[in-house]
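1. okay, predicted coordinates and the sequence, questions at the end:
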Amino acid sequence: MINRKCSRCKEITGTIHGGKKINEEFLCEDCLQKGIASGEIEL
């Protein structure tokens, strides 16, 4: 479970909204980059 979810992430329900699916969750690009930088997300 990825804890870092901004209001944009909560609105993203699919890739058509520009989200990236990580572990069954959709994240916006900003949170995705933060997760990668912190090592929380591995691609």
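-> Yep, that arrived. Numbers count the residues shown, from 1 in each chain.

2. going forward, measure contacts between C-alpha atoms and count neighbours the same way
-> OK.

3. next, the buried residues of the helix or strand hosting Leu32.
-> For Leu32, the host element (DSSP states H and E) is helix 29-38. Residues Cys31, Leu32, Gly35 are the ones in helix 29-38 that count as buried (16 or more other CA atoms under 10 Å).

4. included below, for side-by-side comparison, is a second structure:
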Amino acid sequence: IYGGSVTSESAKNLAKIDGIDGFLVGNASLDPKEFANIALSLE
């Protein structure tokens, strides 16, 4: 699980790193649109 800063722009690239199976989304979770964009970027 990656616990650093995650945005919709960085999530897709971070998910490609071996050993990262999820995210602890911080500040981005306070913005519903950004949180949704993070999820959508991983589809």
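-> Looks like it came in fine. Just so it is clear, the structure is predicted and the values come from calculations on it, not from any experiment.

5. give me the TM-score for these two chains.
-> The TM-score (TM-score structural alignment, normalised by the length of structure 1) is 0.30; 21 aligned residues with a CA RMSD of 2.0 Å.

6. re earlier: closest to Arg8 of structure 1 among the buried residues of helix 29-38 of structure 1?
-> Taking CA to CA as the measure, Arg8 of structure 1 lies nearest Cys31 of those, at 9.4 Å.

7. and that closest one, how far from Glu11 of structure 1?
-> Using CA to CA, to the nearest Å, Cys31 of structure 1 is found at 13 Å from Glu11 of structure 1.

8. again, but for Lys20 of structure 1
-> 13 Å.

9. let me have the buried residues of helix 29-38 of structure 1 in TSV, extended by distance to Glu25 of structure 1.
-> Formatted as TSV, those follow (distance: CA to CA, whole Å):
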residue	distance to Glu25 of structure 1
Cys31	12
Leu32	11
Gly35	13
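
10. who has more neighbours, Lys20 and Glu11 of structure 1?
-> Taking neighbours as other CA atoms under 10 Å, Lys20 of structure 1 and Glu11 compare with Lys20 leading, 20 against 14.
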